[in-house]
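[1] Any chance you can model this:
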Amino acid sequence: MSTFLALSGCTVGPDFKIPYAPDVSGYTNDGLGKTVGATVSDGRQAQRFVMGSDVNPAWWSLFQSKQMNAFVEEAIRNHPDVAAAQYALRAARETAIAEQGGLLPQVSASASSTRERTAASGSSPASIYTLHNASVDVSYSLDIFGGTRRQIEAKWAAAEYQRFELEATYLSLTANVVTSALTDASLSAQIAATQDIIRLQRDQLQRIQQQFNLGAVPASDVLSQQSTLAQTEATLPSLQKQRAQTRNELMAYLGRLPSQDRGESVRLADLRLPQALPVSLPSALVRQRPDIRAAEATLHEATASVGVSIANMLPQISLSGSYSTSASTPSDLFSANSIAWSVAGSVTQKLLDGGTLFHTKEASVATFEQDLAKYKSTVISAFQDVANSLRAIQYDAKALQAQTAAEKAAQASLTMAEEQYKTGAVDYPTVSSAQQTYQNAVISRVKAQATRYTDTVALYQSLGGGWWNRQDETALSRPRVQPGRFAGPDSVPATNATTTDIKNKKVQEQ
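    As a prediction, this is how the structure comes out:
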């Protein structure tokens, strides 16, 4: 055993090290992301940023909607993308476990019985006899330079990639379900508001028509109101089309067909905004975002592949042995005279290969550099997502306050215009213009209200969704056997060959 450990102790190629997190203290240049207690409000529900707070893994439940919770649970349970990601993870882990078999001797056994008849020759008559054979063959490739171990390390890194692809699928699906349900609620509220405005405008048209019949107003007032009503009615089909398509999208996220829509919906007025919004520390974000962790796993795989390429350039040493026996009767099969055995060792080293192994190694180094650049790009995009979400929430509240004030002012202006029209102080185009202004203000207020919810969803999504606090990984995504030494950084303590951190930008060959 000590000889084996000595022979297998060397591992060529670079050890993987996790890249350092960006050395910044916030997400925006004015410190918004680290301000505790920064409050934004629409007059009813206030929100504040809490720097360093952890993310609730069931963040959608903070909207306090039972229907929203039911939507998310159904999507997680039914959507085929989640099942596909789970099976991809299981396949990757099984592949890594299978690769570990390369560290052990390979043993094969065979047995056969042959019935033969020899032809007569001269004075020798024909004879019939049975020949029994049994053999055991053993082969073992010594992993002196760690090529096999680097290959196993790469396979576990690929499994880690699939693990975080599963988390990314989970996060994307839940965020899409919530966003689609919010969009549906917004469009439903816009349709209801438009229908209310249409009813008011029809009533107004009926009154003006009666006044025209009495000769109190000119025909132009009737035509003006008819035009305003027609313009408002023309906006309704577009909203209805958008909602129908949003419903189809929501059904797809739930794993249903469009024809299986049962009409369940979320009402915008029933939702509650989370008051305390978590803002993860920048140093923590790189450990929370599934896309960053997936990019990190890809970088880990590329690092291990460099070691594999280097090991392939070095001598390959293997041992083999066989034990066989042949006899005409089973009782003599294992007698001393029937036994044959052999033991062999071999060393193989390519002397001329046209530069294939060298350039293969260089290609693996270039792949590492490429994956490192992609990792950095992913980190930059992640920080941009968080900053965008923080800015959106900051300005959404102000926008909603302004839109609410605009709606109230438009309603007061419309009421005043209608009263002045009755006394003849203004002409009807003034009333018609006030109606259109009020209609636009109502729709804009509904949109602004919905935007506060959708941008809150975007913040939770940009922070990673809290998967690290969830304990519901399915049996499909867990390995069936204990992976052991090469199980990856989150399963067992890392060994020297699988240390999980990149400090140096350049690959250094050992």
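[2] Every contact and neighbour count from this point should use C-alpha atoms.
    Fine.
[3] starting at the chain centroid, how far to stretch 332-351?
    Distance of stretch 332-351 from its chain centroid, counting by C-alpha atoms, centre = their mean, to the nearest Å, is 53 Å.
[4] Ends of it, what's the gap?
    For stretch 332-351, the first-to-last residue distance is 48 Å (C-alpha to C-alpha, to the nearest Å).
[5] buried ones in it?
    Neighbour counts over stretch 332-351 (16 or more other C-alpha atoms under 10 Å) mark 333, 339 as buried.
[6] ok, residues contacting it?
    Applying C-alpha atoms under 8 Å, 6 or more residues apart in numbering, the contact partners of stretch 332-351 are 132-134, 313-327.
[7] And for stretch 253-268?
    65, 67-68, 71-72, 74-76, 78-80, 173, 176-177, 181-182, 184-186, 189, 247-248, 251-252, 450.
[8] which helices and strands does the host helix or strand of V386 pack with?
    Element membership for V386 (DSSP states H and E) is helix 356-422. When contacts are defined as 3 or more C-alpha pairs under 8 Å, 6 or more residues apart in numbering; DSSP states H and E, helix 356-422 packs onto strand 39-41, helix 290-312, helix 428-462.
[9] so how far is it off the chain centroid?
    With C-alpha atoms, centre = their mean as the basis, the mean position of helix 356-422 lies at 19 Å from the chain mean.
[10] which residue packs closest to V306, ignoring adjacent ones?
    S364 (5.3 Å; C-alpha to C-alpha, 6 or more residues apart in numbering).
[11] wait, what's in contact with that neighbour?
    Here S364 is in contact with 302, 305-306, 309 (C-alpha under 8 Å, 6+ apart).
[12] Find the nearest non-adjacent residue to V431, please.
    The shortest distance from V431 to any non-neighbouring residue, by C-alpha to C-alpha, 6+ apart, is to A417 (5.4 Å).
[13] Sequence B follows; please return its structure for comparison with A:
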Amino acid sequence: MKRFAKLAIPIVTVLIAAAVAGCAVGPDFREPETPKVNSYTSTALPEETATTPGRAGAAQRFVAGEEISAQWWTLFHSEALDRLVRQALADSPSLAVAQARLRQAQENLRAEVGVVSPSVDAKLSAQRERFSPTAFGQPNTPSTVFNLYNASVGVSYTFDVGGGWRRELEAMRAQVDYQSFQLEGAHLALTANIVTTAIREASLRAQMQTAQEIEALQQKELDITENQFKLGGARRSDVLAQRAQLLQTRATLPSLEKELALTRHQLAVLAGKFPGEADLPEFTLDTLELPQQLPVSLPSMLVRQRPDIRAAEALLHQASAQVGVATANLYPRITLSGSYGTQANSTADLFGPTTGIWNVGASLLQPLFHGGELTARRRAAVAAYDQTVAQYRDTVLHAFQNVADTLRALEVDARTLKLQTEAASIARDTFDLTHKEFTLGAANSLSLLNAERQYQQARISLVQSQALRYADTAALFQALGGGWWNRSNESAAEGRNGSLPSPLEGEGVGMRGDPPHPLPSPARGEGK
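    Model prediction:
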């Protein structure tokens, strides 16, 4: 065994040195350049949005470059919403799927690392054989039956000159990056969906309350009209018109109730619960507070913060590595192997001084002619890379559009709410005046019906405009990436672990947070 150790250690050392000395052909990936963009919108945004009385009408100030909280939903100051989001982060199956995919990618990477490392195998065998002297030209010699025991350790390593395996490892690390950012995207989508669904529930409850208040007013008007009809002060058609108006208002309630129920069911599923068993809080607009400070990331930072952009970059890295793999297939592969052990006819003699056996070997595989297959596969890998470059650019463009749309929506919807508030106030005054005139006989039923209809529409539009401001705010946090990069810092400040680990802390994850660099074309920038 001592002799084995003396021989095996140099063999292993030589193979590891060969592995380290190898180079990898193909393009060396560099992060894409940051877009040279100074603003999200073509025209400057105001410093703050329009102001309207009420919780939903507060002015919101755009603060450029301010950090985004990883728990951004807490800025709505709703404990019920915060509890529901945290429950969803713990129980959501969609998040569990993304987490499992990340673990799968990490384990596949670990497995591939083992494949490209020198392999060391121990072998122990025992067999009983019958020897025939006829095979050696001695037919008259009696045959012999004997036992053969073997104990050996073998070391082998395939050294591909082009570094294709190392590029394959690079591609798999990029796949781990991709799954990491897919997990962050799932986390962001889940939290944003819960917040916007809770806002929709609050809006529906407010619309139902408004419809019920309008229904009560119309019921009073119907009672007055019926009394006037009995006294001869109104026509039968006036009574029917008023009753039809009331029934139309009542007809809106079932549809609102249905939509509210469906929204509650969606909230339950988002939280990982069955609709019939979920104990969900009830959300109203009065329980939500509109964040007044809106952090707006600098355009130069958006590509490092959006999970979808980072995932597209990981795919770009993977495609670049695959070009290296296809290029390396054009180069030779050298396989080095060696083994040392003992062989004897009995177990007692297996480790005797004269039973040692060993071998050292090498082989070379150089592709010569494959009918153009290898070069065509490399060109296909380059085309796939070019496709991924275009997809990455498309993702970046849509991300900037998403932020620009949301910023404009915040500005315009604030002004819309102000106008809707004024319109609802005027509609209320008009209805009150028309109601008094109708009671005194100075206005006909048609004028009253029109006033009621306008007041009802103005109230519903006002509620929808109020809810839209909350939804716009949630959409902005989502469009800017949700602050996932601050999760570990905030968790440390709170003295507890976050609900979801940052991919930068993921075991075996090759993330990069350094500044971006130009991206070479794989069809040209061959590197080692």
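[14] returning to that earlier point: most packed of the helices and strands packed on helix 356-422 of the first structure?
    Ranked by mean neighbour count, those are led by helix 290-312 with a mean of 26 (mean count of other C-alpha atoms under 10 Å).
[15] matching residues in the second structure for it?
    Mapping helix 290-312 of the first structure onto the second structure (TM-score structural alignment) gives residues 307-329.
[16] ok, now which residue in the first structure is the farthest from the centroid?
    Computed with C-alpha atoms, centre = their mean, the residue of the first structure farthest from its C-alpha average is S123, at 82.6 Å.
[17] Show the contacting residues for that one.
    Taking C-alpha under 8 Å, 6+ apart, one finds nothing in contact with S123 of the first structure.
[18] Next one: it from A6 of the first structure, what distance?
    From S123 of the first structure over to A6 of the first structure (counting by C-alpha to C-alpha), the distance is 62 Å.
[19] Check L142 of the first structure too.
    Distance, L142 of the first structure to A6 of the first structure, by C-alpha to C-alpha: 11 Å.
[20] neighbour count winner among the two?
    L142 (20 against 10; other C-alpha atoms under 10 Å).
[21] So what does the more buried one match up with in the second structure?
    In the second structure, L142 of the first structure lands on F159 (TM-score structural alignment).
[22] and its match, that's in a strand?
    Yes - if the criterion is DSSP: H, G, I helix; E, B strand; the rest coil, then F159 of the second structure is within a strand.
[23] all helices of the stretch 201-350 of the first structure, in order?
    Assigned by DSSP state H, counting those that start in this stretch, the helices in the stretch 201-350 of the first structure fall at 219-253, 282-288, 290-312.
[24] To Q151 of the first structure, which of those helices lies closest?
    Closest of the helices of the stretch 201-350 of the first structure to Q151 of the first structure is helix 290-312, at 6.1 Å (criterion: C-alpha to C-alpha).
[25] Name the residues of stretch 16-24 of the first structure that come out as buried.
    In stretch 16-24 of the first structure, counting by 16+ other C-alpha under 10 Å, buried: 16-19.
[26] Sorry, wrong one. I was asking about stretch 99-114 of the second structure.
    Within stretch 99-114 of the second structure, the residues scored as buried using 16+ other C-alpha under 10 Å are 99, 101-103, 105-106, 108-109, 112.
[27] surely Q435 of the first structure meets L414?
    Yes - the criterion here is C-alpha atoms under 8 Å, and Q435 of the first structure meets it with L414 at 6.1 Å.
[28] Who's the closest spatial neighbour of T342 of the second structure, skipping the chain neighbours?
    G356 (4.3 Å).
[29] Counterpart of the one you found over in the first structure?
    Counting by TM-score structural alignment, the partner of G356 of the second structure is I339.
[30] Ok, L267 of the second structure next?
    Using TM-score structural alignment, the equivalent of L267 of the second structure in the first structure is L250.
[31] pretty sure its match is touching S180, no?
    Yes - L250 of the first structure lies in contact with S180 (C-alpha under 8 Å); the separation is 5.7 Å.
[32] The two: which is more packed in?
    The neighbour comparison of L250 of the first structure against S180 (other C-alpha under 10 Å) goes to L250, with 25 against 21.
[33] quick one, what contacts the more buried one?
    If you count contacts by C-alpha under 8 Å, 6+ apart, L250 of the first structure has them with 177, 180-181.
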